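Student: Here is my input; please provide its structure:
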Amino acid sequence: MEIYSNENEQLNALRGFFAQNGKALAIGVIIGIGALAGWRFWSNHEDGSSREASSAYQQVSSALDASKPETLDAAAKFASENSNTYGALASLDLAKRYADTNQLDKAASQLQNGLKDTSDANLQAVLNVRLARVQLQQKKPDDALKTLDQVKGDGWTAIVADVRGETLLSKGDAKGARDAWSKGIASDASPALKEMLQMKMNNLPG
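Tutor: You can find the predicted model right below:
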């Protein structure tokens, strides 16, 4: 798995990969996995019924607009009716729209539903990281820490360390934050991410 500076960088890498391969797939929400893993992920799901679900998902996802409640309702309906990877992807998309408009309870609920809909480890990691961020915004640091414990895989070490450090700092645990960020710096993270974590450590009191 490639390691990137942040989730947006991972997302851009996936966009480039699928564009080069001519795959009009729902890549906007799959982060944290390398191009090869992404290709295998979608190849395993491109059978007949899956192609239908993929097409329907893309229509729902591309129409999402937080200023148009009917598009959110359509995405929620799709997610509730598809207990599969595409339902999880719709929940992830929908959670972002809710989080952007500070509807954090709805965002958390969608992410939790998405976790029930997929067994793919990489997608579960995405959902759990996003859920931990939302829980931190909800001022539920203990819940966020438990959620982060569910994220597996070396490729996620630095990103999890980043969120864990922020969460511990919100609890007043500066030492715990320092330890978390130190672990991220010691991992096989990108130079940019290591630099960001170092800056956070440098800004800690004491």
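
Student: contacts, neighbours, all on C-alpha from now
Tutor: Fine.

Student: I'd say Tyr86 and Tyr57 touch.
Tutor: Yes - judged on C-alpha atoms under 8 Å, Tyr86 makes contact with Tyr57 at a distance of 6.3 Å.

Student: Is Ala53 within a helix or a strand, and which one?
Tutor: Following DSSP states H and E, one finds Ala53 within helix 48-63.

Student: Repeat that for Asp179.
Tutor: Counting by DSSP H and E, Asp179 is found in helix 174-186.

Student: Show me what that helix is packed against.
Tutor: helix 157-170, helix 191-202 (3 or more C-alpha pairs under 8 Å, 6 or more residues apart in numbering; DSSP states H and E).

Student: Second chain to compare with the first, below:
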Amino acid sequence: MSHTKRILVNGFGRVGRALFRLLETRKEAEVAAINDPLPADQLAYLLKYDTVMGRFPGEVSIQEGALMVNGRRVALTHCERLSARELAGCDVVVNSSGRNNTRENLETILEHGAARVFVSKPLSSGVADRTILMGVNQHELQPKDRIISAGSCTAHCYAPILKTLHERWQVQRGYMMTVHAYTSAQNMVDGGHERDPRRGRAGAQNIVP
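Tutor: Okay, here's the model as predicted:
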């Protein structure tokens, strides 16, 4: 009987919650633990009710500081950096927090017992062992690759199309423009921004170049 991979999700935002919902429909892997700074009741609420994906199709509650999903216990922690204690019993870490993505920090997670770390964003050169885009280069993943980047949402949109065009006609050069959905990092109404004044505009009503 094959072993069900036990995953720790570090960062329970949009990506972390979407991954949780997906894995609840699979048998080969499950989320065993979640690390996020938000208190348990808010994490349960955000999983249960989602404006985009709708209500979670199952029972969600909090019991003794842990998340209970359809009768299954999911450990909750709220630490800044993962230690061996949080990783106990977990095979894989998915870092969807957007933070602590240096090679040193990710290797520390491996030293604490994780077999692999998947990061839900592009990583700087030399940080990831490999960047994998499903439908494009997943066949390149090797057993020795332990720190894996999932690339960017933009790359997942255009890379499969570019791959098809290149295989059929050989793309020599190109230019791409992406119109990105607004995120929680943007304002609902006009305001300031620490780096770029344009980013302070109301995200739902402006196309910010």
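
Student: Next, the TM-score between them, please.
Tutor: TM-score for the superposed chains, counting by TM-score structural alignment, normalised by the length of the first structure: 0.34, backed by 125 aligned residues with a C-alpha RMSD of 5.9 Å.

Student: about what we covered before: in the helix holding Ala53 of the first structure, what's buried?
Tutor: Across helix 48-63 of the first structure, burial judged by 16 or more other C-alpha atoms under 10 Å covers 50, 53-54, 57-58, 60-61.

Student: Output those as JSON lines; include the columns distance to Ala174 of the first structure.
Tutor: As requested, those are exported to JSON lines (distance: C-alpha to C-alpha, whole Å):
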{"residue": "Ser50", "distance to Ala174 of the first structure": "47"}
{"residue": "Ala53", "distance to Ala174 of the first structure": "46"}
{"residue": "Ser54", "distance to Ala174 of the first structure": "44"}
{"residue": "Tyr57", "distance to Ala174 of the first structure": "42"}
{"residue": "Gln58", "distance to Ala174 of the first structure": "43"}
{"residue": "Val60", "distance to Ala174 of the first structure": "43"}
{"residue": "Ser61", "distance to Ala174 of the first structure": "40"}
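
Student: Closest one of those residues to Ala76 of the first structure?
Tutor: Nearest to Ala76 of the first structure out of the buried residues of helix 48-63 of the first structure is Val60 (C-alpha to C-alpha; 9.4 Å).

Student: How about the contacts made by that closest one?
Tutor: With contacts defined as C-alpha atoms under 8 Å, 6 or more residues apart in numbering, Val60 of the first structure is in contact with 71, 74-75, 78, 90.

Student: Only the buried subset of those residues, as a PyMOL command please.
Tutor: Entered in PyMOL, the line below selects the buried ones among those, by 16+ other C-alpha under 10 Å:
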select buried, resi 71+74+75+78+90
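
Student: export the contacts of Val60 of the first structure to CSV and tack on secondary structure?
Tutor: Formatted as CSV, these follow (DSSP: H, G, I helix; E, B strand; the rest coil):
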residue, secondary structure
Thr71, helix
Ala74, helix
Ala75, helix
Phe78, helix
Ala90, helix
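
Student: In JSON lines: the contacts of Val60 of the first structure, plus distance to Asn8 of the first structure.
Tutor: Output for the contacts of Val60 of the first structure, formatted as JSON lines (distance: C-alpha to C-alpha, whole Å):
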{"residue": "Thr71", "distance to Asn8 of the first structure": "24"}
{"residue": "Ala74", "distance to Asn8 of the first structure": "26"}
{"residue": "Ala75", "distance to Asn8 of the first structure": "23"}
{"residue": "Phe78", "distance to Asn8 of the first structure": "25"}
{"residue": "Ala90", "distance to Asn8 of the first structure": "18"}
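
Student: element containing the spatially most central residue of the first structure?
Tutor: In the first structure, the centroid-proximal residue (C-alpha atoms, centre = their mean) is Val126; its distance is 3.0 Å. Element membership for Val126 of the first structure, per DSSP H and E: helix 121-137.

Student: gap between that helix and the chain center?
Tutor: With C-alpha atoms, centre = their mean, to the nearest Å as the basis, helix 121-137 of the first structure stands 5 Å off its chain's centre.

Student: before we move on, what about stretch 100-119 of the first structure?
Tutor: Centroid separation between stretch 100-119 of the first structure and its chain, computed with C-alpha atoms, centre = their mean, is 11 Å.

Student: From the rest of the structure, what touches it?
Tutor: 66, 82-85, 87-89, 91-92, 94-99, 124, 127-128, 130-131, 134-135, 137-138.

Student: mind redoing it with 6 Å?
Tutor: 83-85, 88, 91-92, 95, 98-99, 124, 127, 131 (C-alpha atoms under 6 Å, 6 or more residues apart in numbering).

Student: Dump these into a markdown table; add distance to Ile159 of the first structure as well.
Tutor: Shown next, in a markdown table, are those (distance: C-alpha to C-alpha, whole Å):
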| residue | distance to Ile159 of the first structure |
| --- | --- |
| Ser83 | 28 |
| Asn84 | 26 |
| Thr85 | 23 |
| Ala88 | 21 |
| Ser91 | 21 |
| Leu92 | 18 |
| Ala95 | 19 |
| Tyr98 | 22 |
| Ala99 | 19 |
| Gln124 | 14 |
| Leu127 | 13 |
| Leu131 | 13 |
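
Student: Cheers, nothing more for now.
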